[in-house]
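Q: turn this into a structure:
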Amino acid sequence: MWGEWLGMQKTIVVLGMHRSATSLVACGLHQEISMGDDLLPASGSNPRGHFEDRHFVRMNDRILSAAGGSWDRPPSRQGILGVGERFSDQIQSTLDLASSGKEIWGFKDPRTTLTVPLYLPFLQNPHFVCCFRDPDQVARSLQRRNGFPLEKGLRLAAIYNRRLLTFLSDFTGQWHEPPSGS
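A: All right, here's what the predicted structure looks like:
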């Protein structure tokens, strides 16, 4: 399965809103590739584990905080881009540490859905696995886990999904181009 990738480092990045099956996807990937060396432990809401490396969680929390927000109070995209340069060296060293000696590796932290534009210049041969879940189900799951009102969960799901689609559009450069001949 991974044979065609040999000889070239690949980075698999799992993106998606919290409670959108990102842990499930990362668990499956972790069966074949390293998803981190310092993973958060399992919890009641994710009994098999979160498959989030603490280094990326901390990095993303610092970025979001510097931009004036947090995972559940997402700062504007411009706010995140505005603090990017101050985190460049830290992002590079976090990626270097996580990828050292690995041909294929990955990471997952739902916050990366907001911060991925800052990581992109430093990722080696990135491949993105994007997770989407019915926003109503996300909101209900956040209500159970965090006690959030449904409206807050729906708003968060909309923000994360919109940011992910914007990133994919920017990354591929093809989503908004009309078909040739139109």
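Q: alpha carbons only for contacts and neighbour counts from here, please
A: OK.
Q: checking Glu64 next. Helix, strand or coil?
A: No, residue 64 isn't Glu; it's Leu. Following DSSP: H, G, I helix; E, B strand; the rest coil, Leu64 is assigned to helix.
Q: next SSE downstream of the strand or helix carrying Gly79?
A: Gly79 is part of helix 77-99, with elements assigned from DSSP states H and E. Per DSSP H and E, the first helix or strand lying C-terminal to helix 77-99 is strand 104-108.
Q: ok, and what's touching that following strand?
A: Around strand 104-108, the neighbours that count as contacts under Cα atoms under 8 Å, 6 or more residues apart in numbering are 5, 9-15, 22-23, 26, 33-36, 51-53, 56, 99.
Q: PyMOL command to pick out the buried ones of those?
A: Buried subset of those, written as a PyMOL selection, criterion 16 or more other Cα atoms under 10 Å:
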select buried, resi 9+10+11+12+13+14+15+22+23+26+33+34+35+36+51+52+53+56+99
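Q: can you pull out the strands in this protein?
A: 10-16, 104-108, 126-131 (DSSP state E).
Q: turn the ones you listed into CSV, columns for distance to Arg62.
A: Below are the strands of the chain laid out as CSV (distance: least, Cα to Cα, whole Å):
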stretch, distance to Arg62
strand 10-16, 18
strand 104-108, 16
strand 126-131, 23
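Q: of all the ones you listed, which one is nearest Asn146?
A: For the strands of the chain, proximity to Asn146 was assessed by Cα to Cα; strand 10-16 is nearest, at 17.7 Å.
Q: want to put them side by side, so please do this one too:
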Amino acid sequence: MESKASASREIESPCDVLRPSTSNAERTLCVLGLGGGGTSMVAGCLRLAGVSMGERLNEANNEDQEFHDLIQCRPLLDGAGNLLPERLEQFRAFIEYRNERHPVWGWKHPETLRILPQVLDRLRNPHLLYIFRDVHAVAQRNHKRLGLDHPLSLRASLGHLTAMVNAIEQLSAPTLLISYERCLRHPEKFLRLLSSFCGLELTQKDCQDLASFVRPDRVSGEIDAQARARDRAYYKPESD
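A: Predicted structure coming up:
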């Protein structure tokens, strides 16, 4: 019989597969979460593992700058919360271009949930990665960086979490749920689970090497000097 201690260790896994990944090698990886909630860490791990996370990448937060520019362009939505027709076409063109160039690619941006249901049908084999972090830690970050007071930041974070839960319930694509805090406690296990769900080919040595990127207080998503040496080995941007 399994002991209570071993059962507890199993419960503390950094990831849960809510809907299993597919056998199709081609896929699109969407990293979803709050700003300051760990998305840069997940995107950085994917980047280091060789996934194209953007051709014009912001190394401070591992965001695709082209996607960022599209989603920050205003007006974005109509009064009913739907993408304006011209914006919808821009996102579809963005997706089609990436599909043509990369069999596996992805992106992360805190505002992705605003448009994801409307473009999901254009994504090739979408796999959704939701990362959750202590809400107060996110509020502290936004208080210091953006000047928001704590109650306002907490309320905004809770609203975003509600949107994430709604998406988890409504979108039927393969889904991985990730705990930021447990990733920090078990980085190698997180990388093994991430590799399996995303169809990557990370060896045990790869997971050991990349584990240094999964650490607290990285300040930003920038890849540090130790990981950057591996970045040259793992991440190979495609030439024109």
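Q: how about Leu177 of structure 2, what does it touch?
A: Shown in contact with Leu177 of structure 2 (Cα under 8 Å, 6+ apart): 15-18, 129-132.
Q: now with 7 Å, please.
A: 15-18, 129-131 (Cα atoms under 7 Å, 6 or more residues apart in numbering).
Q: out of those, which are buried?
A: 15, 129-131.
Q: quick one, helices of structure 1?
A: Along structure 1, counting by DSSP state H, helices occupy 22-30, 54-66, 77-99, 112-119, 135-146, 150-172.
Q: most tightly packed of the ones you listed?
A: A comparison of the helices of structure 1 by mean neighbour count, using mean count of other Cα atoms under 10 Å, puts helix 112-119 on top with a mean of 22.
Q: so Gln9 of structure 1 versus Gln78 of structure 1, what's the distance?
A: In this view, Gln9 of structure 1 and Gln78 of structure 1 are 30 Å apart by Cα to Cα, to the nearest Å.
Q: and Val57 of structure 1, by the same measure?
A: Distance, Val57 of structure 1 to Gln78 of structure 1, by Cα to Cα: 20 Å.
Q: ditto for Gly68 of structure 1
A: Distance, Gly68 of structure 1 to Gln78 of structure 1, using Cα to Cα: 11 Å.
Q: equivalent analysis for Asn125 of structure 1, please.
A: For Asn125 of structure 1, the distance to Gln78 of structure 1 - Cα to Cα - is 25 Å.
Q: quick one: residues contacting the residue nearest the centre of structure 2.
A: For structure 2, Val31 is the residue whose C-alpha lies nearest the centre (Cα atoms, centre = their mean; 2.1 Å). Contacts for Val31 of structure 2 (Cα under 7 Å, 6+ apart) come out as 39, 43, 107-108, 128-130.
Q: aligned to it, what sits in structure 1?
A: Matched to structure 1 by TM-score structural alignment, Val31 of structure 2 sits across from Val14.
Q: and Asn166 of structure 2, by the same measure?
A: Using TM-score structural alignment, Asn166 of structure 2 lines up with Thr166 in structure 1.
Q: with His109 of structure 2 instead?
A: Residue pairing (TM-score structural alignment): His109 of structure 2 is matched to Asp109 of structure 1.
Q: which residue, other than its chain neighbours, is closest to its match?
A: Glu52 (5.5 Å; Cα to Cα, 6 or more residues apart in numbering).
Q: so what does the one you found match up with in structure 2?
A: For Glu52 of structure 1, the aligned position in structure 2 is Glu63, judged by TM-score structural alignment.
Q: OK, contacts around its match?
A: The contact partners of Glu63 of structure 2, by Cα under 7 Å, 6+ apart, come to 54, 57, 107-109.
Q: now it: how far from Arg9 of structure 2?
A: Glu63 of structure 2 is 33 Å from Arg9 of structure 2, by Cα to Cα.
Q: so what's Tyr119 of structure 1 closest to, chain neighbours aside?
A: In space, Tyr119 of structure 1 is closest to Ile91, 6.6 Å off (Cα to Cα, 6+ apart).
Q: could you check how far the one you found is from Pro121 of structure 1?
A: Ile91 of structure 1 is 10 Å from Pro121 of structure 1, where distance means Cα to Cα.
Q: quick one: Tyr180 of structure 2 and Gly38 touch, right?
A: Yes - with contact defined as Cα atoms under 7 Å, Tyr180 of structure 2 reaches Gly38; the gap is 6.1 Å.
Q: give me the more crowded residue out of the two.
A: Per other Cα atoms under 10 Å, whichever of Tyr180 of structure 2 and Gly38 has more neighbours is Gly38, with 28 against 25.
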